[in-house]
Each structure stands twice: as structure tokens, then as C-alpha cells.
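Asker: Take a look and give me a structure for this.
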Amino acid sequence: MSVLPKFWAGVLAASLAMTSVPAAFAKTPADQLIVGMSMINLLSLDPAAATGLDVSEVNANLYDMLLVQDVKQPDQLVPALAQSWQVSDDRKTLTFTLRPGVTFQSGNPLTAEDVAWSLQRVLKLNLALASTWKAYGFTAGNAAQYLRATDEHTFVLELPRPTDPMLVLNTLATSPSAFILDRKVVQQHQKGDDMGGAWLTTHAAGSGPFILNDWRANDVILMSRYDGYWGGPAKLKRIVMRNMTESQSLRLMVERGDLDLAKGMSAPDIEALEKSDKVRTQTVQRGTLYYVALSVKNKPYDDARVRRAVRSLIDYQGINQTVMPHYGQLNQRPLPLGLPARLDDPGYTLNVAEAKKLLNEAGYPNGFKTTIRVLTEPPFINIASSLQATLAQAGIQATIVTGTGNQIYGAMRDRSFDILVGRGGGGAERHPHSSLRTLVYNPDNRDEAKLSNFQGWRTSFYSPELNALIEQAEVEPDKTRQLAQYQQIQKTLDAQVGAILPVSQMTDTVVVYHDVQDYQTHSAATTRYKDVYKSR
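Answerer: This is a model prediction of the structure:
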């Protein structure tokens, strides 16, 4: 990592010093955006390796994508590096025409070769973010054939197998793997066959509106304006992101003006700040769901009557009213809220009498003992505590087992759990298949298949009927028929009692100081700072 230049050291010192200024006079610099956020999950900036919402927001300001979701209407896709695109009549080929005159921050021209190389690189490195591309049929071996430049300004994506082109377009607009790299700069820093991976962990080679000046892990990220940006220079000169994990510290600093944005605050602190005229809040829906998962591999959850009983023992309304404000919003379907294909909630409520009847029919009149695996952090642990209490009302004695993310989700990936409270789904892609592929689809239920990227496989829930319906809907070209198919999938899943029981759809709340203008948090976590300014 580069040594922090004296200029930036001064900038950082000034921003840190603001905490000692009396509250009446605290004010961040007019030409800088000071952001407080947790960086504990920010492990790499490499677009081929970097997962998580936080790194998406960082990279969205350092890099560009071919196209993006409209910030106010995420179902609408709008041009970015690609000024236009066409889908062939047979739905197999997507052709992108790049906007002319775009240069990387290095000064190198951005060409279709950079686009092809960036996406091929994801598959060749074969890290976690390659999973979505592999689901479309791309591999390291065929990437050069199907992801190619035909001239300097034309990029062609040919689908190795049939799928809905709109699904692929949404992936290009939202996936952390879809940022376009300056291949010449990256290749200069390649070590062995890492394709520049070690260097890109702490550096950037993009064309975005801001240049990465420095990143200190779990400390600070510094970015400065790139005046040669193709969309015009950003309104602010600098972005300073500070690692802050204590919610009360974030609350204090944003309220008195030491921070412009505060992310990752606890619900009580957000609620307290909503009473202040110095700040405002922005809440945005994410594509992932909080859920209760059951392992169908284990008794008694292989019995649909028991799964239905557990479904009747979740206090959906109580959880969403008392636990989920600023964390999530009631959603009992596997599809994100707002998708045209999503059916209305089925109206599940806590019904102890119904659950007892089902348990008696299944041969468990006195209930049974079980475990609930869960992270210790809110709202996961709060959901688990509520579930433990309501299960007990029907005689199910559940012991809560806590652990780290690797321990909890690792047990799920190993298919070694009873009940698990977790979060997952299709992410930011505004397409039903994205969520169904993640939460329901299970093409091979054998342990040795190790399809751990499919959360349906993790639960051992296996339905050939649902698999066939999902595969059919994915490739259906008629939008009306496709819509009906996705609605039928939801009805069938309800009848079969899937092993993942959605409780709430994730929301994120950002606290914004009152003089910050044109900040709009994005549902895909690709929030861009280019047009943000301060009214002073």
C-alpha cells in the first residue's frame, strides 16, 4: 500500500480533529464528504473478489459499469459505459456499443477489450463472484469465446445456454464483479497468475468519478475527484470514509456535524436522531431476505406437516413491528417486494392451535427438542429469541446456538443444522429468477454435489416439480406467460412448504446531515457520490 501523502495526511488529520471542536462550531469541509461506516467486512477492493454491500459502494465511485439501475426506479436500466445495447431476436446475443472518448484515470482509453478482459478475469480467477456467471453457463474455458470485443467500441456477450437476457443485463448493472478494469494498468502489477489480484486488493484501476488515494484496512479510505471523468467532474473534491463501528459514536458525530453520512447505526440510535432537525434519514430496500431455514435432511423437518407447524409458530407481525424497524419490512414471499411477479403475502400469522394440531398429526403431540443457529448481532438474535419463545408454546424446546458468520453459515453449507435464522436471496438483480435460484432451486440434492451457493441445496429441500418450473420460467420469452409461471411457482412452494421461510425483507437506513444535497442511497448498494454537494 502506498505511503499516505503529506497532503492527504493533513486532510485526514483535519477530519479527525473535528471531534474536538465544540458542537456549535463543528462542521465538515464544504468540498469533502465525511462518511462514518464499519469496514470490518471490507477485505478487498478487487472487483473479482470483493463481496458485500460496503465494497460495492466504494467501487461504484472508483469504477464504471456498462449500464446501471436507475436510482429512483431500479426496474429501469440506463446507459453508463455502454451508450446502447441490443438483444438478438433469438435472445442469445447481447451487443453493447461503448460511449466514445472514455478514459481511465491512468489516461488509457477505455475499449471493448477492457470490458471483455474484466469479465473474463472474474471467471478465470474463479472466486466467489464467478458463481453467478457460471450459473449462466460461462466458464474459465469458454469466457474468451462468449465474452469478446469485436472492435474498439463493440462488446459482445453471447449466452452459452438459454436464459432471460434481462436477468443478465441486471447482473451487469448490479454485480460487484461487473466493474470495468484498466487492463493495461492491472497487467503491469500482475504477479504470477494472479491477474493483478494482490495489487487490486488495496488499489484501483478504474474510470470512475473518484480516484483512490489510500485505503488503510479498518481505518480510512481516501478518494479525490477525477476531473477527466466522462460524465463531468464530481461536485465534491474529496471523499473520506472512516471506520466507525460504535453506533453511539456515529450518532453523536453526525448530529453535531462531524460526519456528513452515518451508516450501520442501531435502530434505537436512528430513532433518536429522527427527532433532530439537524439530520434526515434515508431507508432503502435491499434484495435479500431475513428467513427461518429448516434442514429437510434431518427429522422431523423432512415432514411437511412439521415445516407447516413451524411456519405457524413464527410471529411475523410481532417481529416486524418490534424487531425489524430500520432492519427489514414484512415479506413472506421468496421474491423481493415490488417485483411485478410477486404475489401478495399469504397472510401467515402466529397460530399455536394450528401448529399443535399439525405436530400431533405428524406424531409429535408433545413437541420435540431442536436447535436454532444464529449470529449474535441484531436483528438475527432478536428473531431467534422470538422464535424460541413461540416454538415453546407448541412444546418445541429450542436451544439457541450462536457463533460467527463462518460458524453459522458454515454449518448451513455443510447441511449440518436443525433451524437457522439467516439472511440471503438474489441480491440486487430485479428479476424473480435471481431469488428463486438462490433460495429454492436445487438441481442435485446429493451431499457430494456440494452446491453450497444454492441455499435451497443447503436446506436439502428438493422438489423436481419446482426445479422444472423455475427452469421453464427462466427461458420463457413471452412476458405474460413468464409472469404466470413465476406466480405458479410461489403457489406451489407454499403448498409444498419450502424449507426457507421468509420473515422480512432487508432495509438499510443511512443518516444524512441536513446540508448534504443530492445524496441518494441505491438499492443495489452502488451508491454514487458524483452529484452530491453541500448547501452552504
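Asker: contacts and neighbour counts: CA atoms only from here.
Answerer: Noted.
Asker: and stretch 357-371, how far apart are its ends?
Answerer: 22 Å (CA to CA, to the nearest Å).
Asker: Mind listing what's buried along it?
Answerer: Neighbour-count burial for stretch 357-371, with 16 or more other CA atoms under 10 Å as criterion, is recorded at 358-360, 364, 367, 370-371.
Asker: do stretch 286-298 as well
Answerer: Under 16+ other CA under 10 Å, the buried positions of stretch 286-298 are 286-297.
Asker: neighbouring contacts of it?
Answerer: Contacts made with stretch 286-298 from outside it, assessed by CA atoms under 8 Å, 6 or more residues apart in numbering, are listed as 301-303, 307, 328, 331, 334, 336, 415-429, 458-461, 499-508, 523-524.
Asker: and residue 449, how far is that from residue 296?
Answerer: Applying CA to CA to residue 449 and residue 296 gives a distance of 16 Å.
Asker: and what of residue 424?
Answerer: 18 Å.
Asker: Same check on residue 236?
Answerer: Using CA to CA, we find residue 236 at a distance of 53 Å from residue 296.
Asker: One more, please, to line up against the first structure:
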Amino acid sequence: MKRHILAATTALALLAAGFGPAAAETVLTVGMAAADVGQLDPHRATTTQDKPVVSWMFNGLVRFKPGSASLEELEPDLAESWDKSADGLTWTFHLRKGVKFHGDWGEMTSEDVVYSLKRAADSKTSSFASDYAPVASIDAVDPYTVKIVLKQPIPALLGIVANYHGGNIVSKKAAEALGADFKIKPVGTGPFAIADYKSNESLTLVANKAYFRGAPKIDKILYRFIPADAARDLAFTSGELDVVYGRQDQRWVERFQKEKGIAVEVVQPSELALLFVNQSKKPFDDIRVRKAIAMAIDSKQIVGFKGAATAIPPVSVVPVGYLGTYNAKLYPHDVAKAKALLAEAGYPNGLELKVIQTSLPTMLNSMQIVQAQLKQAGIDMKMEVVDHQSWHAQIRKDLSEANYYSAARFPVADVYLKQFFHSRAIVGTPTAVTNFSHCSVADKEIDDAAISTDAAKQKELWATAQQKIVDDVCAVPLFEQLQVWARHDNVDYGYTFKAAIHLGPVITEATTKK
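Answerer: Next up is the predicted model:
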């Protein structure tokens, strides 16, 4: 049964407050490969389908330049400017004046910024709390000035205050007033505001006519959930969809590149696909079993199946192109050696590996390749396939013996290593993030690199950490998947779409549809 989370009266209130068009509407319809939204609280939104929407509704103190994922191209957003002390520990941000939150929630001030960043740093309210562990204090100097003091220097302070993950600024009044409902009724300062939600069907967003960069040229975004590939492709080719989440495979890209009036964009940053091996569950606490899994997997074959247009080989447990990525020595593909290791560990007839797997087609297809490869070495991987939202919930309860997880993060090795491989991030603990393997082998190097002020030493520590993680088989690098989106050529994003740090195109005030 469909449920409308925002009532018609709320939608009318948004219109009255300056949201939405007065005349004929320009509606941009976007199709996503998901059954439903996860949640839209920006400090909790981690799923592929949530991140693009969050980018349309929220701002950070700084932002990634639309179409870019480069640290060198970060630019002012809610902060007009900032200063830092000589020792890199004290940062002062000077806010724009007159920025309004969606609806009737008033002006954005330093009180909202302090509240948002402290909320992002709290594991009870954020999935990204570990990113803020080095922060000593966050204070409002005056209504338009915020001071952040660090315990020690960190590799990219601007990264944790950017319009990404915990850096998104929310309305303090709205978050406190709405409570649990904030996850589906979020209030930000971005170019679009949520107006309606139909479970398992769609989200509707309307233009924030009071947006500080100017009123959007698009009046409304209809974000449709279409999990079936064939149905989504048909909706796109028939013109029901203006923009579509593409399938990350060679044949899909080649097919739609031949279609007249369609632009296919394959963009960075890539999502690194890893198979996390859960060391807390027997027999995967045995390094020989983990090595056997690593050697049974053939990443070159996976890349070949995906196609060179959309996939590249992995080089480490941190994606290519991040600050600090190291070309690690990975385990070679060797089925005979894998079988020998299993026999040595007491499993001459092989063993069974039970995993919980998302039904998201692109991820399920990849895991089926891994399943076939493991089978050749005598490892029988049994998959329990569930919807994407349930999968996210279950793997965070530590219910799977291995986890296939594909992710892009802020492009610094520090963030990826802390979230996936530091013991503080182990799932099921009070400081849990996404350490599904229960890895702790490189804690010292990760911590030491985070506070190092010597760039060369920092990279050396990150390299050592990555090799230790690879050697211990905390996770097996599978492939790096570039992002694929397509649009009808009457849609102009207003920038060159080269990268999508938010896992989708950023729809801005400059985006148009003819």
C-alpha cells in the first residue's frame, strides 16, 4: 500500500513559501535502479540511491565543484571564506548571510553549522562519526562565524565539511522538531526541497526559488524507483525518463551510445568492489582459508566480463586516484594453490561460505561471477539474496561470513582505511562504520598517517597499511567500477559531467531541460 509521507497541505505550504512553479512546470524525471529510498537524512544516507538526492537538497561549508571529484577544485559553498592557523589545528569559517532553509525553517546561521557537524560526529546520529574523531571542538564565534579546533592535523579537513556525507548542513530546528521523521522529511539549503514520497515508487522534489545561488531552472524532479533493468531501460528509451542510472557493463554502454539523442557518461570516481572476509567467523579466522579465497578469485576475468568501458583492475584496498593509494602486491590467481591451502587448513573436500547479498542487479551479477570462481577451488558460496535496503541492515548486524561491498569515498586513503579497515569501524561495535572483516592489522599505521605532518612519511604509512591489509586478506580487491549514467540530450546539467562523488549527477540551479 502506497504511503504519502508528506501530506498535500505540506506541499501547498512549500509552494506558498516560494517552492515550485507558478506556471507550466519543467519536470526532470530520473530513474534509479532501486526498489525504494533508504533514507534522506544526510548524516545517515549511505546507499547508492540516497546519495544523489541528498546532493540536490543540501550544502556544505565548501563543495565539490559540480562535475568534479577533485580535492584541488573544492570551492566555497555555505562558507564564503576560511582561514587556518599556522599549525593547521584551528580553522575559522565565515558564513554567507541570508541563506534560507527550505520551507519556514528560517535563516542558516553558525548555530545550525555547529549543530550539524556535532551531529555528524555522533555515532548515535551519524554513519560518518569516525571522520570527526580528530575534532576537539566546534564553536559559533558569532552568528556567521564558526571555529573548528583539531586535536591533531588531519589529511583533508575540508573534506569533512564539504557537501558530502557528514559535511552537509541541516536545520537544527527542523531536525529537533521532526525527530525520526527527519530521515524522510529532511530540511536543507540546497536548490531542491522534498515535497512528496511514495513508498516503493518515487520521490518528488520542488525547486527552492529562494536558493542563494539563484532559482533553479528545473521546477520539479521526479525520482523514480525502478529496480528491474529491462523496465528502467524501456522507460528511458520511451522518453518516460530524462536521466537514468545506467548498467555498469560494456554491452549497456555500447547499446545506448548508438541511440540517437542519448548521451552516455562514464565517470569517476570509481567504486572499488571488495570481498570482505569475516575473520570473526570460523573457519575464516584461519589465514590459510582467507588466502585460498583470495587466490581463487580472478579479478582480470571479472574486469573482462564487465568490459573496459566501465571497469578497471584494482591495485589495492583503496581505489585508484585517491591521495595515498598504493600499488600493493596482490595475491595471484592460482586455483591449485587455493585448493592446497584449503587441504592444509583441514578442508581437502572444500568448504561452504554463506553470504547475504543484495538483489541490486549490477552487484548481484558481479557476485555470481565470484561465486563461480570460488566453486572451482572447492568453495561453495551460498547466497541469500535480499532487497538492497535489507542487505544494508543485515550486513551491519554482522550476519554474513563474507560481504561484497562496492564504494567510493572522499578521495583520501585515510578515509577509506579508517571506515573499512580500522578496528574502531568494526560492525557491531559502538563506533561501527563498515569494517565487515573485523580487520585490525594496520591500526597503528592508519592512526600514525592521520597525524603525520610529513607528506612523504604519511604516504609511506598508508602504503604499509594497505599491504598489511592485503597480506592478511581482510578483503580481496575485485575490480573498480566506473559510474554510468545516461540522459536525453535535451537535458543540460549546466557543467561538464566528468565525476560524481555523490554517485550521480548533481542537479543544480543551472540544470536545464529543453
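Asker: that older thread, rebuild the buried residues of stretch 286-298 of the first structure as TSV, extending it with secondary structure and distance to residue 129 of the first structure.
Answerer: What follows is these, written out as TSV (DSSP: H, G, I helix; E, B strand; the rest coil; distance: CA to CA, whole Å):
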residue	secondary structure	distance to residue 129 of the first structure
286	strand	18
287	strand	17
288	strand	16
289	strand	19
290	strand	21
291	strand	23
292	strand	25
293	strand	24
294	strand	26
295	coil	26
296	coil	28
297	coil	28
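Asker: hey, where'd the strands end up in the stretch 301-450 of the first structure?
Answerer: 328-330, 369-375, 397-403, 419-424 (DSSP state E, counting those that start in this stretch).
Asker: Out of the ones you listed, flag the one nearest residue 125 of the first structure.
Answerer: Set against residue 125 of the first structure and scored by CA to CA, the strands of the stretch 301-450 of the first structure come closest in strand 419-424, at 24.0 Å.
Asker: Give the other helices and strands that that closest one contacts.
Answerer: strand 279-294, strand 369-375, helix 380-392 (3 or more CA pairs under 8 Å, 6 or more residues apart in numbering; DSSP states H and E).
Asker: between those, which one is nearest to residue 530 of the first structure?
Answerer: strand 279-294 (17.9 Å).
Asker: got the angle between that closest one and strand 369-375?
Answerer: In this structure, strand 279-294 of the first structure runs at an angle of 150 degrees to strand 369-375, with axes from the mean of the first three to the mean of the last three CA atoms, to 10 degrees as the basis.
Asker: Report the buried residues of stretch 408-421 of the first structure.
Answerer: Buried, per 16+ other CA under 10 Å, within stretch 408-421 of the first structure: 408-409, 411-413, 415-421.
Asker: Return the member of these nearest to residue 117 of the first structure.
Answerer: Using CA to CA as the measure, the one of these that approaches residue 117 of the first structure most closely is residue 413, at 31.5 Å.
Asker: Please tell me how far that closest one sits from residue 422 of the first structure.
Answerer: Per CA to CA, residue 413 of the first structure is found 12 Å from residue 422 of the first structure.
Asker: And residue 492 of the first structure, by the same measure?
Answerer: Using CA to CA, we find residue 492 of the first structure at a distance of 23 Å from residue 422 of the first structure.
Asker: And the two? Which one has more around it.
Answerer: The neighbour count for residue 492 of the first structure versus residue 422, taken as other CA atoms under 10 Å, is higher for residue 422 (24 against 16).
Asker: Translate residue 338 of the first structure into the numbering of the second structure.
Answerer: When the second structure is aligned by TM-score structural alignment, the residue opposite residue 338 of the first structure is residue 321.
Asker: Could you do residue 253 of the first structure as well?
Answerer: Under the alignment defined by TM-score structural alignment, residue 253 of the first structure is paired with residue 235 of the second structure.
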